[in-house]
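**Q** here's my sequence, what's the structure:
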Amino acid sequence: MPPRDRLLAAVVALTWGLNFTAIHLSLEHFPPFFLASLRFAVLAVPALLLVPRPDVPWRWILGYGLGFGILQFAFLYLAMDAGMPTGLASLVLQSSAPFTVVLGAVWLRERLSARQGLGIALAVLGLAGIAVHRAELGGSATLLPVLLTLCGGLGWAFGNICNRQARSGSPLGLLMWMSVIPPLPMLALALVVDGPAAIGTSLTTLGSRTGLLALAGLAYTVLVATVLGTGLWTALMSRHPSSTVAPFSMLVPVVGVAASWLLLGEPTPVVELALGTLVVGGVLLGSSRPRRRAALAGAATTAGPAGAPSPDEGTGDAPAAVGAVRTAADAAVR
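**A** Next comes the predicted model:
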């Protein structure tokens, strides 16, 4: 993965890490399933009215929306509403990275190099160390919220694989149309589980302090975490093998734990900061290539035919689609 794309992946991790604090503020006011429905409904309406459907099979749009939109956030919001601490939620949800690597190897037959395996192992070791330390401190989540968050991570991994298979030339269009899938199923869950009374109360008290903070959190979730963060993530997943991109999600808990400490007052001991550094190192190791191999790959790309995809872009991607993804990613950064 070239340095520019690694930087973009780090930007995604930053926006997603801060998003857990935004979700916390929103869940202080909105019922969990209704909040998930609102999150995607805000994007679904302009998608249906203004955005052309990307030229990808419906099964990948449905799979992306089911995994990333419905399963991930239904389980995550329910876990946080059930008492999952904000920082710990950002940590446990990153189980999506090893889940994605396993699904990519089984489903897509993607090869995992020894360097990638070592990097992922170091990152998982760092995440496991933070989780164990949290448990020793006491006040950790009960087993049920942890299991719910793990289910959310598995849903995210499934969405990653469908995103990868879609290979859309319009990452932002794919993101917007993915957002069409979750609102109605999540609203149905909200009516059954949250109840009409709780939904009505959350809407009629939006002028309160908690209501205004919830709206601010929802705005960040939709505009920054989803449009910017997920838009860039979609572009990166389309351009590179999922086993290369997915480990960057392990940087999210480093940001999430730090943000929960600074903004919400959740304590973050020095040992967790050290373990977070191990996570960062593992991700960087797993996403980089040895200098000799990178130089040979660059020479091969330069000597190859015009428009040929580089080795970083995986196998089976059409050059035109790769070029379109790059253009969309550049536009998103601007």
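
**Q** going forward, measure contacts between C-alpha atoms and count neighbours the same way
**A** Will do.

**Q** please enumerate the strands of the stretch 201-334 of the chain.
**A** Secondary structure of the stretch 201-334 of the chain by DSSP state E, counting those that start in this stretch: no strands are present.

**Q** which stretches of it form helices?
**A** Chain-ordered helices for the stretch 201-334 of the chain, with DSSP state H, counting those that start in this stretch as the definition, fall at 209-219, 231-239, 242-245, 252-264, 270-287, 291-303, 319-333.

**Q** need these in TSV (columns: distance to Leu112).
**A** TSV is the format used below for the helices of the stretch 201-334 of the chain (distance: least, Cα to Cα, whole Å):
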stretch	distance to Leu112
helix 209-219	37
helix 231-239	16
helix 242-245	7
helix 252-264	22
helix 270-287	10
helix 291-303	16
helix 319-333	22
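
**Q** out of these, nearest to Thr142?
**A** Nearest to Thr142, of all the helices of the stretch 201-334 of the chain, is helix 252-264, at 18.2 Å by Cα to Cα.

**Q** this one next, for a side-by-side:
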Amino acid sequence: MHGRSISPIHLIIIVAVTCLWGFNYSVIKAGVDNIDPFILTGLRFTFAAFPAVLFVRKPDVKWRYLALYGITFGVGLWGMMSMSIYSGLSAGTASLILEFSVFISVLMGIVFLKERINTSLKIGLALTLLGLVFVANITDGSVTFIGFVFALVGALSMSVISLMVKKLDIKDMFAFVAWSCLFAPLPLFTMAYMVNGVHLYSELSMALNPIAFGSVLFQAYPTTLLGYWVWNKMLTKYPLSMMSPFKLLVPIFALLGSVIFYDEQLGINKMIAFSLIIAGVLLPLITPLIAPFIKRLRFKELQS
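**A** Okay, the predicted model is just below:
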């Protein structure tokens, strides 16, 4: 697809990360059902930064890039996604809308990184876009306009941080993720104060029950530190336009989690949307695997 293919072990690792991220949407919903979404996300990044920054050296990246990544990652992406779920989107639908970032990422890869995309990836992206059109026609109550807008802001932020990782050429990815998380909590806590006032913090001890605290820890450690460390490492090894389609597996796992934990209903529009997205993901992935066999068949036909 791009002159190289993803190794089998890396493929397994990437799919495992998408599974973790998919189920994380149900964990976010459990959190925002109990605590303010901005505080939930602020605590997530507080725990992601501490105690990690006390044990790992600051990466060789300028402070302004750490701050830009951390704010875009913490506020632009996950602050907005928590708000989208809090505003009425189901976990499965929120993750699906976030996949608009695939198109933005591919366009950014073409414009800023001069990456090329082949025919199979173009067709796959077209199928996925058609699937997202079906999302807009879901009327079972799992889509709200304001939630949709929050998720779109998250999609743009996801694409920006993916481009940053490609451009910065980061050597110590774990340290980069951990130190960048330092810049997310303060703006998130400030936004919670601006929206809800100081009384929100006086009631925090009561709101931070075991479910909310468990949601914070799950999002902070396996999802943020482990997941993004691994994913960003893969971004440094493979082109952005090759990695982006894998993120389309996230809503599949997110929908599965939402069905299991929240009994999300699967209407016809939702099933068509997810089916198209799966097809869009699989096409560019299987094309490099079957291309040699197709060439051999054509060669034999020409010989005969």
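
**Q** TM-score of the superposed pair?
**A** In this superposition the chains share a TM-score of 0.86, using TM-score structural alignment, normalised by the length of the second structure; 288 aligned residues with a Cα RMSD of 2.3 Å.

**Q** looking at the helices of the stretch 201-334 of the first structure, spot the one closest to Val124 of the first structure.
**A** Once Cα to Cα is applied to those, the stretch that comes out nearest is helix 270-287, at 7.2 Å.

**Q** ok, average deviation of the closest one from the second structure?
**A** In the superposition with the second structure, the average deviation recorded for helix 270-287 of the first structure is 3.5 Å (mean Cα distance after the TM-score superposition for the first structure).

**Q** so how far is that helix off the chain centroid?
**A** Here the centre of mass of C-alpha atoms in helix 270-287 of the first structure, compared against the chain's by Cα atoms, centre = their mean, to the nearest Å, lies 18 Å away.

**Q** what's in contact with it?
**A** With Cα atoms under 8 Å, 6 or more residues apart in numbering as the test, helix 270-287 of the first structure has contacts from 1, 6, 115-127, 129-130, 133, 244-245, 247-248, 250-251, 254.

**Q** show the buried residues in those.
**A** 1, 6, 115-127, 129-130, 133, 244-245, 247-248, 250-251, 254 (16 or more other Cα atoms under 10 Å).

**Q** now which residue in the second structure aligns to Tyr77 of the first structure?
**A** With TM-score structural alignment as the criterion, the equivalent of Tyr77 of the first structure in the second structure is Ser82.

**Q** the aligned partner of Tyr228 of the second structure in the first structure: neighbour count?
**A** Aligned against the first structure by TM-score structural alignment, Tyr228 of the second structure finds its counterpart in Thr230. When neighbours are defined as other Cα atoms under 10 Å, Thr230 of the first structure has 23 of them.

**Q** my read is that Thr230 of the first structure contacts Leu175, right?
**A** Yes: with the criterion set as Cα atoms under 8 Å, Thr230 of the first structure and Leu175 qualify as a contacting pair; they are 7.2 Å apart.

**Q** still on that earlier bit, what strand or helix carries the match of Tyr77 of the first structure?
**A** Mapping Ser82 of the second structure onto the secondary structure by DSSP states H and E places it in helix 80-86.

**Q** and that helix, how far from the first structure on average?
**A** Once the two are superposed, helix 80-86 of the second structure sits an average of 1.7 Å from its aligned residues in the first structure (mean Cα distance after the TM-score superposition for the first structure).

**Q** residues in contact with that helix?
**A** Under the contact criterion Cα under 8 Å, 6+ apart, helix 80-86 of the second structure has outside partners 28-29, 32-33, 37-38, 41, 91, 94, 146-151, 153-154.
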